[in-house]
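Undergrad: pasting the structure only:
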């Protein structure tokens, strides 16, 4: 039974989420501030976190930074909640490692559907999945069994979604992936077509693996279509 941590300082939101999640078969633990959220994550290791942006003591973005900088919690999917429907907030949340961003008021059914989609995308136990071989491209090394990537021998700090996106591209050199196909393969469902989720993650990946992100040698943009990993001969 998946364990979901809900972090929100509004009691009515906590009750609404807990009711709908329990009804769908989830276990739920709650926190009303950032410090408790970080503590519970370390103690319970939830399968997914629903994190409100506006929290007392420290805001949701600060909590997200801490969670994603810790190896124990970095791969836990995080869905951000916010009453602000501003693109800047969404982009910042995604850049910090959030896997999804939902604006209040929201549909509980849609939120539950997104939670299930993210949990389907979580990495299965190693013993249950086929062995995926290490991939080397120049100074870039992808180690799928460890969920790690190295550049010039140095481990890259990647979120789960960043790693999955990088692996998808590197494992299929020269193949062009549309934004919609990337959303389906990595996030497990189709976002709003106006979403910048893929573009934000591509930009963040380029900052981490490209020597000059403005002139990428690995991840190419195919104008009007999507992205591909350049074939190296």
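TA: Perfect, I can see it now. This is a predicted model, so every value here is computed, not measured.

Undergrad: hey, let's count contacts and neighbours off CA atoms from now on
TA: Noted.

Undergrad: now the strands: where do they sit in the protein?
TA: Secondary structure of the chain (DSSP state E): strands at 3-7, 27-31, 48-52, 78-82, 100-103, 135-137, 140-143, 148-151, 154-155, 177-178, 219-222, 226-229.

Undergrad: so how far is the last one off the chain centroid?
TA: It stands for strand 226-229. Its chain's average C-alpha position is 19 Å from that of strand 226-229, according to CA atoms, centre = their mean, to the nearest Å.

Undergrad: Skipping its backbone neighbours, what lies nearest residue 103 in space?
TA: residue 82 (5.0 Å; CA to CA, 6 or more residues apart in numbering).

Undergrad: contacting residues for the one you found?
TA: Residues in contact with residue 82 (CA atoms under 8 Å, 6 or more residues apart in numbering) are 52, 53, 54, 101, 102, 103, 104.

Undergrad: go again using 10 Å as the cut-off
TA: 51-54, 60, 89-90, 101-106 (CA atoms under 10 Å, 6 or more residues apart in numbering).

Undergrad: Next one for the comparison:
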């Protein structure tokens, strides 16, 4: 089993220190004090739990969760929200999104340790998060994709992380048109060069790897890309 990993997104260094004290020494923890740092971590690593403060340097944590859960960078079932607010609406909306837990500050060390241990055990035990679209199966936790061939065999799709996330984002919203700007914003750093070429190159590579199912990712001229579920033709 891989080492348990946690990402803490909070601008309060005291919370960082408290969490380091609370977690098991075998758990690896990364920290981010703003959302830009958080995106850098999320684009490079997979986390068993992501703890997100609702107010990060005056940025809205709920908006961040809502935006990036649709791209695959955030798994709602792995998110624990931290907040110093007593606003009922925030709590109701958070649970409505489907986050794993909602903790109010100030955080008690013993309670925090118990909560993290419980959720890590659950996530590690029930880690598969499977999405099936026709002959394509995605394992969201492992970032693996497989294809059920027309002869009944299963083949592994050798996708990069970005290709996997593009495919997941489209499968999650079939028939929805994603323009290049939306794809780029969700999956790349804002200061990357050649927006259109970057997206087009990755989608071209993804379609080649899909082989006979390459047409499941289609381009609507002047608007963007969309996913359409297809079935493999019998041999």
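TA: Sure, I can see it. These figures come from a predicted structure and were not determined experimentally.

Undergrad: which of the contacts of residue 82 of the first structure are buried?
TA: Using 16 or more other CA atoms under 10 Å as the burial test, these include 51, 52, 53, 54, 60, 90, 101, 102 as buried.

Undergrad: Touching, the fifth one and residue 97? I think so.
TA: It refers to residue 60 of the first structure. No: the pair residue 60 of the first structure / residue 97 is not scored as a contact, 11.9 Å apart, by CA atoms under 10 Å.

Undergrad: got a list of what residue 88 of the first structure touches?
TA: Counting by CA under 10 Å, 6+ apart, residue 88 of the first structure touches residue 94.

Undergrad: typo on my end, it should be residue 16 of the second structure
TA: 8, 9, 10, 22, 29, 30, 31, 32, 33.

Undergrad: if we go to 8 Å?
TA: Taking CA under 8 Å, 6+ apart as the test, what residue 16 of the second structure contacts is 8, 10, 31.

Undergrad: which residues in the second structure form helices?
TA: Listed in chain order, the helices of the second structure (DSSP state H) span residues 13-22, 35-44, 61-69, 88-97, 109-125, 161-172, 180-187, 195-210.

Undergrad: Looking at those, which one is packed in the most?
TA: Highest mean neighbour count of the helices of the second structure: helix 161-172, a mean of 21 (counted as mean count of other CA atoms under 10 Å).

Undergrad: Residues in contact with that helix: which ones?
TA: Taking CA under 8 Å, 6+ apart as the rule, helix 161-172 of the second structure contacts 70-73, 133, 138, 143-145, 176, 178, 183, 187, 202-203, 205-206, 226-227.

Undergrad: and that helix, how far from the chain's centre?
TA: 10 Å.

Undergrad: And for stretch 151-169 of the first structure?
TA: Stretch 151-169 of the first structure sits 12 Å away from the centroid of its parent chain (CA atoms, centre = their mean).

Undergrad: Check the separation of the first and last residues in that stretch.
TA: 16 Å (CA to CA, to the nearest Å).

Undergrad: So which bits of it are buried?
TA: Neighbour-count burial for stretch 151-169 of the first structure, counted by 16+ other CA under 10 Å, picks out 151, 156-169.

Undergrad: Those residues in helices, which ones?
TA: 160, 161, 162, 163, 164, 165, 166, 167, 168, 169.

Undergrad: out of those, what pair is the most spread apart?
TA: Farthest pair in those (CA to CA) is 160 and 169. Separation: 14.5 Å.

Undergrad: got the helices of the second structure as JSON lines, with distance to residue 4 of the second structure columns?
TA: Putting these into JSON lines (distance: least, CA to CA, whole Å) gives the following:
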{"stretch": "helix 13-22", "distance to residue 4 of the second structure": "14"}
{"stretch": "helix 35-44", "distance to residue 4 of the second structure": "15"}
{"stretch": "helix 61-69", "distance to residue 4 of the second structure": "20"}
{"stretch": "helix 88-97", "distance to residue 4 of the second structure": "24"}
{"stretch": "helix 109-125", "distance to residue 4 of the second structure": "7"}
{"stretch": "helix 161-172", "distance to residue 4 of the second structure": "20"}
{"stretch": "helix 180-187", "distance to residue 4 of the second structure": "24"}
{"stretch": "helix 195-210", "distance to residue 4 of the second structure": "30"}
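
Undergrad: How much space separates the closest residue to residue 64 of the second structure other than its chain neighbours from residue 83 of the second structure?
TA: Nearest residue to residue 64 of the second structure, sequence neighbours excluded (CA to CA, 6+ apart): residue 35, at 7.9 Å. With the distance defined as CA to CA, residue 35 of the second structure ends up 16 Å from residue 83 of the second structure.

Undergrad: And for residue 140 of the second structure?
TA: As judged by CA to CA, residue 140 of the second structure and residue 83 of the second structure stand 27 Å apart.

Undergrad: same thing with residue 31 of the second structure?
TA: 16 Å.

Undergrad: before we move on, back to that, redo the contacts of residue 82 of the first structure as TSV? Include distance to residue 222 of the first structure.
TA: Shown next, in TSV, are those (distance: CA to CA, whole Å):
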residue	distance to residue 222 of the first structure
51	34
52	35
53	34
54	37
60	34
89	27
90	24
101	26
102	29
103	31
104	34
105	36
106	34
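
Undergrad: Make sure residue 123 of the second structure is actually in contact with residue 78.
TA: Yes: contact criterion CA atoms under 8 Å: residue 123 of the second structure and residue 78 qualify, at 7.4 Å.
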